[in-house]
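1. got a predicted model here, sequence first, then my questions.
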Amino acid sequence: MPSRSSDLLLMACAVLLTPAAMAASFDCSKAAAGSIEGLVCKTPALSSQDELLAKVYKQAQAKAQNEHPPTLKAEQRGWIKSRDECWKADDKNLCVGDSYRLRIAELQSRYQLLPGKGPVRFVCDQQPAKEVIATFYPSEPPTLIAEFGDSTSLMYAQPAGRGSKYQGRNESFWEHQDEATVVWGYDGAEMKCARQ
């Protein structure tokens, strides 16, 4: 016959394992059933990613205190909206997980929360004025922040047969043996760049 203490232990375990008790950076008791927040609350792996993002975001906030104009909070609200669009995805868990991974990597590189390799200078098309400056970060996935002229691009590592390949919104960077092929901007011309 089970003892009262074993009954209490079983009840405590049941409470700890309920979805509402899962750790997340928001109140799971307020997450709507069927919502992306609800999915995060009931999925341990996603809940862990949410907690990691909360820690990384707090570190980024500390570095962004003097940011003008202040953009971190607005960008985070925009990211939450895009994460919540995963309700349309065929594989919601994969979509949400990828969303967290990319956001964590973005904050770690943009706010230099990880040690970067660089800056590394590349001169393109043999014209010193056409210079790309790249800093590489060991985030997951690996990231690159590149500067060209007066613009900056965050790029994520992509599978490559050889060398290192990164893709941003409208930019790409593919380095192999100290030479890089860079495309900058929508319909931008391919530049051949040499590491300096």
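-> Looks like it came in fine. Numbers count the residues shown, from 1 in each chain.
2. use CA for all of it now, contacts and neighbours both
-> OK.
3. excluding covalently adjacent residues, which one is nearest to residue 126?
-> residue 193 (7.4 Å; Cα to Cα, 6 or more residues apart in numbering).
4. that neighbour sits in which helix or strand?
-> strand 190-195 (DSSP states H and E).
5. mind listing what's buried along that strand?
-> By neighbour count on 16 or more other Cα atoms under 10 Å, the buried set for strand 190-195 is 191, 192, 193, 194, 195.
6. out of these, which one sits closest to residue 16?
-> Using Cα to Cα, residue 195 is the member of the buried residues of strand 190-195 that sits closest to residue 16, with 54.0 Å.
7. report the spatially nearest residue to that closest one, omitting neighbours in sequence.
-> residue 122 (4.4 Å).
8. so that neighbour touches residue 193, yeah?
-> Yes - taking contacts as Cα atoms under 8 Å, residue 122 lies within contact range of residue 193: 5.6 Å.
9. put this beside the first:
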Amino acid sequence: MQMSWVSAVLMTLFGAAAAPLPPDVRHAIEKDYVAEGRETRYVDGSVDLNGDGRNELLVHVVGSTACGTGGCPTLVFSPAGAGYRLVGAIGLTHPPIAVSPQRSNGWRNLVVRVGGGGAKADDVELAFDGKTYPANPTAAAKGITPGNGDSEVVIAPFASFDDTRTLTEGDVPAVAVPIEKPVPVTATNGPSFDCAKATLAVEKAICLSPELGALDRELATTFEDTVRNAAAAQQARQRTAQKVWLGKRNDCGSAADAPVCLREAYRRRLVDLQIQSGRIEAPTPHAYRCKGYEKQPFLAAFYPATDPPAVMLTWGERRALAFVAPSGSGARYAADDVDFWEHEGEITVKWSDTALSCSAL
């Protein structure tokens, strides 16, 4: 399906909504796509979809809370009285987001890009069914005859996460982040260690938070189970890896927001252990051929359901678990020495001092 990239540039320069999001639109996004400690951003544009002379508002939400390996949600809001109502929540999309000349039930069809998680990128056309646009763009696009002529781009692709906008830009007040208060430590909500003997700043922070205490207990149990079921050589490696992780966890004591840093550290370590121990079934990896390394396939096994979403990367003897990271377009995962970015069936990887450019096999 052909889109007008001239239109994309014009929309980026002149057509994108410049004002902060209306309060009811912002609240709708916060309700479903905002989590404490995770930044949610967006890009938006406006166009008259139903021919009533008033523009609908299209909002593409980005951030780890909203997005998966296959993309991010695009929301469609229509004017209703003095505010807006949600008429469509289309999951797993990528810019460009466009409108087709063709109409369904009086509303212009939408054209969205789908792909990611190893799937080939493609532009699909979505019809309005009289009440809403479909939530699953890949399945709903089947059987839709694309409109003739160029589509009009409403939300153009963007280069990086920094090119998007925060939910608190402009005159919209920031959302207050609740401060965790001390709570009594009990056998059920406390961590795996004795809080009476806590000396490190991170240990004291964990003891003050039931959520962090529960994560610490879960991690301790998962770690011991993993070691118990591993071969002797693997047990030693696991204990060494745990010591390394504890050092990184303790660095959260100097972070600007220690609870957020700790929460992310625990969640990522839990995913790592669950994958290594086989608690999470290993998916079939996607294979890529890299320029200059054609005889050595690059493998990526995606875990979209973990929290946070992860990918196991394998290239020769190298192996790394990376986690979803902010991305302007496509799917991006990062680890300490790896940056993996997938876009439209192509991947770029920076692994230590090696840069790779690969295509799906």
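-> That came in fine, so what should we check first? Since we're looking at a predicted model, the values are computed, not measured.
10. just say helix, strand or coil for the residue nearest to residue 195 of structure 1.
-> Classification of residue 122 of structure 1 using DSSP: H, G, I helix; E, B strand; the rest coil returns strand.
11. tell me how far it lies from residue 57 of structure 1.
-> 31 Å (Cα to Cα, to the nearest Å).
12. between these two, point out the one with more neighbours.
-> Using other Cα atoms under 10 Å as the criterion, residue 122 of structure 1 and residue 57 rank with residue 122 on top: 23 against 20.
13. please pull up the equivalent of the more buried one in structure 2.
-> Aligning on TM-score structural alignment places residue 122 of structure 1 opposite residue 288 in structure 2.
14. to which residue of structure 2 is the residue nearest to residue 126 of structure 1 aligned?
-> Using TM-score structural alignment, residue 193 of structure 1 lines up with residue 358 in structure 2.
15. quick one: residues contacting its match.
-> Contact analysis of residue 358 of structure 2 by Cα atoms under 8 Å, 6 or more residues apart in numbering lists 288, 289, 290, 291, 298, 346, 347, 348.
16. ok, those vs residue 110 of structure 2, which is closest?
-> For these, the nearest to residue 110 of structure 2 is residue 346 (24.8 Å; Cα to Cα).
17. show me where structure 1 has strands.
-> 117-124, 127-137, 143-148, 151-158, 164-167, 171-176, 179-184, 190-195 (DSSP state E).
18. with the stretch 51-200 of structure 2 instead?
-> 56-62, 72-80, 83-104, 107-116, 119-126, 152-155, 165-166 (DSSP state E, counting those that start in this stretch).
19. ok so, going back, for the contacts of residue 358 of structure 2, pick the one with the most neighbours.
-> Neighbour max across those (other Cα under 10 Å) = residue 298, 25 neighbours.
20. wait, that residue touches residue 285, no?
-> No - using Cα under 8 Å, residue 298 of structure 2 is not in contact with residue 285; the gap is 9.5 Å.
21. corresponding residue for residue 25 of structure 1 in structure 2?
-> So, by TM-score structural alignment, residue 25 of structure 1 is matched to residue 192.
22. what's around its match, how many residues?
-> Neighbours of residue 192 of structure 2 (other Cα under 10 Å): 17.
23. who touches it in this structure?
-> Contacts of residue 192 of structure 2 (Cα under 8 Å, 6+ apart): 213, 216, 217, 220.
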